[in-house]
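Undergrad: Provide a 3D model corresponding to the input given below.
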Amino acid sequence: MTNVTIVTGGSRGIGAATARRLAAAGHHIAIGYHHDHHAAKAVLADIHATGRRGIAVPADTRDPDQVQQLFDAAADLGPLTGLVNNAGITSPIGPFTDLRVDDLRRVVDVNLIGYVLCAQQAARRMTRGGAIVNISSAAATLGSPGEYIHYAAVKAATDTLTIGLAKELAPRGIRVNAVAPGIIRTDIHAVSGVPDRADSAAGRIPLGRAGEPDEIAATIAFLLGPDASYTTGAVVRIAGGL
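TA: Got it, this is the predicted structure:
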């Protein structure tokens, strides 16, 4: 059976690294992305260079109609076997009392509502042997005080979504797991107003450095693969000791 995997937020960071790694491992890939057409085309070119099929679909995962369009487009590659729920956003770092309601709603809508909508589509379409990987965060258990407690709370909800859905889908032979990265060297930190956070935070990471997107992608690929056939409901922390 040919693997067909959707990677949301697949034009950059962890999503792009995952799309490239999975294509090299033999997956046909549908990447969902929000707005960066140039970056999406670059990832798509790398997918095609492996000899695998790929498509790039602009999709706002907050919108159920656009989510359905992404999954419908992916069906052209074959029956869906994998979903990497990765599209995510932070908001400006700062004290909890300064949190703006529009930032709160955006973080909840993208990081939770979007995950639920995508997981729902995947659950409707997948058959035995399918697998979902949700991208959580070490923040879910650290709480991120003074930074973005609301983001940490949403990622804790991602862990709960993973555990509950794993139990519900297990009788159908569909596995659901999560990875919980720590501070990873991607451009997501620019959105939080601290573009050099991967370097400035290195001193509080036990391993003494930020992680790289490929280090997260490797675990995602494992969780989607046959070596993880008895793994479901797990949240794998990849945070350098945090």
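Undergrad: can we go C-alpha only for contacts and neighbour counts from here?
TA: Will do.
Undergrad: Tell me the spacing between residue 105 and residue 186.
TA: Per CA to CA, to the nearest Å, residue 105 is found 23 Å from residue 186.
Undergrad: brain fart, residue 89
TA: Following CA to CA, the distance that separates residue 89 from residue 186 is 12 Å.
Undergrad: On the three-state scheme, the residue lying farthest from the centre of the chain is what?
TA: The C-alpha centroid of the chain is most remote from residue 97, which lies 28.2 Å away (CA atoms, centre = their mean). Under DSSP: H, G, I helix; E, B strand; the rest coil, the three-state class of residue 97 is helix.
Undergrad: How far does stretch 119-139 stretch from one end to the other?
TA: Terminal residues of stretch 119-139 lie 21 Å apart, using CA to CA.
Undergrad: And it, what's buried?
TA: For stretch 119-139, burial by neighbour count (16 or more other CA atoms under 10 Å) applies to 119, 121-123, 126-127, 129-139.
Undergrad: Show me the residues you listed that map onto helices.
TA: 119, 121-123, 139 (DSSP state H).
Undergrad: So the residue nearest to the spatial centre of the chain versus residue 49, what's the distance?
TA: Per CA atoms, centre = their mean, the C-alpha nearest to the average position across the chain is that of residue 86, at 1.7 Å. Distance of residue 86 to residue 49, given as CA to CA: 23 Å.
Undergrad: structure for this one too, so we can compare:
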Amino acid sequence: MLVTGAGRGIGAAVARLAAARGHDLLLTWRGGEDAAQATAAACREAGAAVELVQADAGDAVATARAFAALDRRFGRLDALVANAGITGPASDFLASTDETWAEVFRVNVLGLASACRHAAARMATGRGGQGGGIVAVSSRAAQIGSAFEFVHYAASKGAVDSLVLGLARELAGEGIRVNAVAPGMIDTDIHASAGIPERIDRIVPNIPLRRMGTPEEVAETILFLLSPASAYVTGAVLPVGGGR
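TA: Coordinates of the predicted model:
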């Protein structure tokens, strides 16, 4: 399994759960080497073989390098978890910049497409692969819109949802299932890194389950979508948002 953005948050939770369930792993990270190394160490402790590669998910050359490292170490790919993504700075739409929009789409959309292309080329039964699964990490923002804060991010995740649906239909005949999870408010550092840590206190009372989700809860959903238990599921965008 290849997991992008595996250093912390949802990506780290996916890596740890996947290792505990017997997957060997190629993990990518962009910033925060100590956290990435800690994730890799925990996965090795669980018995997984782990390759750790620094890669900006929006850099096509770095993505190709990560997949080449996977080929050398493991020789095959069964699953891709395309988790890496950025929000960009919080702002209302009129204050957002072309630079913010370009950077968010570079990572969240173009980077995802590149990773999926590399993964599908290795999994496709028509190219000698054995099939497999892809799960992209989208967001409830795609449906909510994130007005006055993250319209740029919400729009990028709307593109992710469309990409997942198109790939699911195009790659089904190649033995590849493509799905997404759409997390809502999850207890990670993404809110603080966007410059609005107070957002949590403002939104949690409006969540029907009255709490944030955990990275581990999202990871469980992702592993379900990659398991035989979901063998008839493709093209789905599964909300993990506590009802919001």
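Undergrad: quick one: TM-score?
TA: Scored against TM-score structural alignment, normalised by the length of structure 1, the superposed chains reach a TM-score of 0.96; 238 aligned residues with a CA RMSD of 1.0 Å.
Undergrad: And the residue farthest from the centre of structure 1? What does it align with in structure 2?
TA: Residue pairing (TM-score structural alignment): residue 97 of structure 1 is matched to residue 94 of structure 2.
Undergrad: For that match, give its distance to residue 212 of structure 2.
TA: 29 Å.
Undergrad: rewinding a little: ok, so of the ones in helices among the buried residues of stretch 119-139 of structure 1, who is nearest residue 59 of structure 1?
TA: residue 121 (13.9 Å; CA to CA).
Undergrad: which one in structure 2 is aligned with that closest one?
TA: Using TM-score structural alignment, the partner of residue 121 of structure 1 in structure 2 is residue 118.
Undergrad: That match and residue 172 of structure 2: what is the separation?
TA: Note on residue 118 of structure 2: its distance to residue 172 of structure 2, by CA to CA, is 16 Å.
Undergrad: Equivalent analysis for residue 31 of structure 2, please.
TA: Computed as CA to CA, the residue 31 of structure 2 to residue 172 of structure 2 distance reads 34 Å.
Undergrad: Can you check which part of structure 2 the helix or strand that contains residue 178 of structure 1 sits on?
TA: Using DSSP states H and E, residue 178 of structure 1 maps to strand 175-181. Counting by TM-score structural alignment, strand 175-181 of structure 1 pairs with residues 177-183 of structure 2.
Undergrad: Please, where are all the strands along structure 1?
TA: Assigned by DSSP state E, structure 1 shows strands spanning 4-8, 28-33, 54-58, 82-85, 131-135, 175-181, 235-238.
Undergrad: Out of these, which is closest to residue 149 of structure 1?
TA: Across the strands of structure 1, residue 149 of structure 1 has its closest neighbour in strand 175-181 (15.8 Å, CA to CA).
Undergrad: re the thing from before, what does the residue nearest to the centre of structure 1 correspond to in structure 2?
TA: Using TM-score structural alignment, residue 86 of structure 1 sits opposite residue 83 in structure 2.
Undergrad: swap in residue 69 of structure 1?
TA: Per TM-score structural alignment, residue 69 of structure 1 is aligned with residue 65.
Undergrad: same check, this time on residue 21 of structure 1
TA: Per TM-score structural alignment, residue 21 of structure 1 is aligned with residue 17.
Undergrad: Nearest residue to that match in space, please, no chain neighbours.
TA: Among residues not flanking residue 17 of structure 2 along the chain, residue 219 sits closest, at 7.0 Å (CA to CA, 6 or more residues apart in numbering).
Undergrad: Leaving out chain neighbours, which residue sits closest to residue 9 of structure 2?
TA: Nearest residue to residue 9 of structure 2 in three dimensions, chain neighbours excluded: residue 188, at 5.4 Å (CA to CA, 6+ apart).
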